[in-house]
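K.L.:
3D model of this:
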Amino acid sequence: MSVVCVIPARFASTRYPGKPLAELRGATGESRSLIERSWRAACEVDQFDAIYVATDDDRIAEAAKAFGADVLMTSDTCRNGTERCAEALGLLGDGVEMVVNLQGDAPLTPPWFLVALIEGLRSDSQAALATPILRCDGETLAALKADRAAGRVGGTTAVCDSEKHALYFSKEVIPYTAQDYAPDAETPVFHHVGVYAYRPWALHAYPDWSVGPLETLEGLEQLRFLEAGHKVRCVEVEARGRKFWELNNPEDIPRIESMLSEMGLP
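P.N.:
Down below sits the predicted model:
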């Protein structure tokens, strides 16, 4: 039974067309595409038996093959990354223990997030899938609030129950807190890290479930599992001094490049 990483990537993003091929400059000054940096992040995880870029776009496929990635061509009817992973699983056939969806906009995902994710799903037989959450410090919380104040849809937050099963995910900053926090202080807000580990049965079933009102309003694919009554395991991970941010808007490029430079990542 294998653990397969799938990196879904599409060119025709509504908010940021061509995002997977956006260039990011690292600490050495070398520029690499977003999709290559996400693939390199996956390559740091020993637990993956195979890594694929799944796309419907020849430009992304050619770029991925050029830096050494294996590619699965999927249809242009996939409505989100989870549906693209489901189609990729169908191409791979049997013998897969779990599929890890490393979204192609998360180049700063450290390997221990992904290891913890795999272990988290294995330890929770009730869960259809697992996803990491990272407790925000004051600096990250301020950045999330600044995005919302500016009308930008930035990071996603998560709220869990006492057993770390998800209650809700939102592009708003939840739970509400009026308190001001020092940049390095812990806060009660958890940043959702947009990575998922699915059990094959759940991933196969996902495209046939109805898109509910919450998924429609928030535009968050993981809400389909909650609306269908399935448990989502939230795996709390630690930053260990690493910065984390996803590339959601063009304005995020300078922020991520600054983080790459600050952390000495090439």
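K.L.:
C-alpha only now, for contacts and for neighbours.
P.N.:
Fine.
K.L.:
any idea how far stretch 165-176 is from the middle of the chain?
P.N.:
Relative to the centre of its chain, stretch 165-176 is centred 16 Å away, using CA atoms, centre = their mean, to the nearest Å.
K.L.:
kindly report the same for stretch 142-154.
P.N.:
19 Å.
K.L.:
list the buried residues of it.
P.N.:
Along stretch 142-154, these residues count as buried under the neighbour rule (16 or more other CA atoms under 10 Å): Ala142, Leu144, Lys145, Arg148, Gly154.
K.L.:
the last one contacts Lys145, doesn't it?
P.N.:
Right, the one you point to is Gly154. No. The criterion here is CA atoms under 8 Å, and Gly154 misses it with Lys145 at 9.2 Å.
K.L.:
so the residue nearest to Gly81 when sequence neighbours are not counted: helix, strand or coil?
P.N.:
Counting by CA to CA, 6 or more residues apart in numbering, the nearest residue to Gly81 once its immediate chain neighbours are dropped is Pro8, at 5.4 Å. At Pro8 the chain is in strand, as set by DSSP: H, G, I helix; E, B strand; the rest coil.
K.L.:
now the other sequence, so there's something to compare against:
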Amino acid sequence: MSAVILIPARYASQRYPGKPLAELRQPDGSRKSLIRMSWEAACKVPGVDAVHVVTDDDRIADVAKVFGASVIMTSPECENGTARCADALTRATLDADIIVNLQGDAPLTPPWFVEALIDEMRRNPSASMATPVLRLDRETYGHFAEDRKNDRVGGTTAVFDKDMNALYFSKEIVPYLDPSKLPEGPLPVFHHVGVYAYTPEALTAYGSWPQGPLEGVEGLEQLRFLENGHKIRCVEVDGRGRVFWELNNPTDVDRIESVLRTLA
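P.N.:
The predicted structure is shown next:
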């Protein structure tokens, strides 16, 4: 089964305008744009036939072309990354069995996270969509709790059934844990990593559905699939000691740069 990675990127982010072009300091002192780092992360995934940046903004497209990325221009009406990927699928007539959506704000995504999704789709032909979940360590749980305490939208959490099918995704920490009674062992909270693998049919169906009330209040595009009775397979991944964090707010720049220093 062939697979391609799409990296949706928009300039007009409400929380962080121009985010894809934000430059992060590398361990050697140089700086790289967020979109370039995300593209480089995608290029490290084995078994992928192509990687494309998908955007409606010429500024992002121009920067991406300079560092060698293939670019697919999409409609400015795309309201989120999944809609942008669906639009790119139509405009570029992509010939692939698996479409991977690697968000342009997740440069710390290890290649094995994406590889695990592709492997899951290849092992289970009945699966039409998959996404990775990562059990929170105490440090990352602390980041989540700090963000919520300060009314910042940080990472997303996921809950799923015994068969690893998603039950819900939220920008709140679910399930709720009493801060004074955290369990001694592994925490039962999973970070939803913002990567998706879809069949072309599932991605096309998304574009035909209107936004539902849960997607509207949470601002999470994957909820549209659940609201329409469409299963999402959660794939637990192992961070292998690496801290994973997305760039959601300007305050996340320092967090990500500190992780980059540990990887040098």
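K.L.:
if we can go back for a sec, which one among the buried residues of stretch 142-154 of structure 1 gets closest to Glu218 of structure 1?
P.N.:
Gly154 (11.9 Å; CA to CA).
K.L.:
what ranges do the strands span in the stretch 1-150 of structure 2?
P.N.:
For the stretch 1-150 of structure 2, applying DSSP state E, counting those that start in this stretch gives strands covering 3-9, 23-25, 31-33, 50-55, 70-73, 98-102, 129-135.
K.L.:
distance to Leu214 of structure 2 and mean neighbour count added to those strands, as TSV?
P.N.:
Shown next, in TSV, are the strands of the stretch 1-150 of structure 2 (distance: least, CA to CA, whole Å; neighbours: other CA atoms under 10 Å):
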stretch	distance to Leu214 of structure 2	mean neighbour count
strand 3-9	22	25
strand 23-25	33	17
strand 31-33	33	15
strand 50-55	26	23
strand 70-73	29	18
strand 98-102	21	26
strand 129-135	19	24
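K.L.:
so what corresponds to Phe67 of structure 1 in structure 2?
P.N.:
Under the alignment defined by TM-score structural alignment, Phe67 of structure 1 corresponds to Phe67 in structure 2.
K.L.:
ok, its match - how many residues close by?
P.N.:
11 (other CA atoms under 10 Å).
K.L.:
look up how far Ala61 of structure 2 lies from it.
P.N.:
Going from Phe67 of structure 2 to Ala61 of structure 2 by CA to CA, to the nearest Å gives 10 Å.
K.L.:
and what of Thr157 of structure 2?
P.N.:
Separation of Thr157 of structure 2 from Ala61 of structure 2 (CA to CA) stands at 31 Å.
K.L.:
which one of the two has more residues nearby?
P.N.:
The neighbour count for Thr157 of structure 2 versus Ala61, taken as other CA under 10 Å, is higher for Thr157 (23 against 20).
K.L.:
quick check: the more buried one is in a strand.
P.N.:
Yes. Secondary structure of Thr157 of structure 2 (three-state DSSP): part of a strand.
K.L.:
excluding its backbone neighbours, what's nearest it?
P.N.:
Thr157 of structure 2's closest residue in space is His191 (CA to CA, 6+ apart), at 4.5 Å.
K.L.:
may I ask which helix or strand encompasses the one you found?
P.N.:
Element membership of His191 of structure 2 [criterion: DSSP states H and E] is strand 190-192.
K.L.:
beyond that strand, next helix or strand please.
P.N.:
Going down the chain from strand 190-192 of structure 2, the next helix or strand is strand 195-198, by DSSP H and E.
K.L.:
now do the buried residues in the helix or strand just after that next one.
P.N.:
Next in sequence after strand 195-198 of structure 2, counting helices and strands by DSSP H and E, comes helix 200-208. By neighbour count on 16+ other CA under 10 Å, the buried set for helix 200-208 of structure 2 is Pro200, Ala202, Leu203, Thr204, Tyr206, Gly207.
K.L.:
so what secondary structure elements neighbour helix 200-208 of structure 2?
P.N.:
Judged by 3 or more CA pairs under 8 Å, 6 or more residues apart in numbering; DSSP states H and E, the packing partners of helix 200-208 of structure 2 are helix 81-92.
K.L.:
could you pull out the helices for the stretch 151-264 of structure 2?
P.N.:
Remark: helices assigned in the stretch 151-264 of structure 2 by DSSP state H, counting those that start in this stretch are 200-208, 213-218, 223-227, 252-263.
K.L.:
quick one, which of these is nearest to Asp178 of structure 2?
P.N.:
In terms of CA to CA, the element of the helices of the stretch 151-264 of structure 2 nearest to Asp178 of structure 2 is helix 213-218, at 22.4 Å.
K.L.:
what range does the closest one cover in structure 1?
P.N.:
Under TM-score structural alignment, the counterpart of helix 213-218 of structure 2 in structure 1 spans residues 213-218.
K.L.:
and stretch 128-139 of structure 2, end to end?
P.N.:
Stretch 128-139 of structure 2: ends 33 Å apart by CA to CA.
K.L.:
stretch 210-223 of structure 1 now?
P.N.:
11 Å.
K.L.:
just stretch 35-52 of structure 1 next, same as before
P.N.:
11 Å.
K.L.:
name the residues of that stretch that are buried.
P.N.:
35-39, 41-43, 45, 47-48, 51-52.
K.L.:
need the max-distance pair from those residues.
P.N.:
Most distant of those, by CA to CA, are Ile35 and Gln47, 20.2 Å apart.
K.L.:
and the strand holding His191 of structure 2, how far from structure 1 on average?
P.N.:
If you overlay the two and look at strand 190-192 of structure 2, the average distance to its match in structure 1 is 0.3 Å (mean CA distance after the TM-score superposition for structure 1).
K.L.:
deepest-packed of the helices of the stretch 151-264 of structure 2, please.
P.N.:
helix 223-227 (a mean of 20; mean count of other CA atoms under 10 Å).
K.L.:
quick one: that helix to chain centroid distance?
P.N.:
With CA atoms, centre = their mean, you get 16 Å for helix 223-227 of structure 2.
K.L.:
helices or strands next to that helix in the packing?
P.N.:
Partner elements for helix 223-227 of structure 2 (3+ CA pairs under 8 Å, 6+ apart): strand 166-170, helix 213-218.
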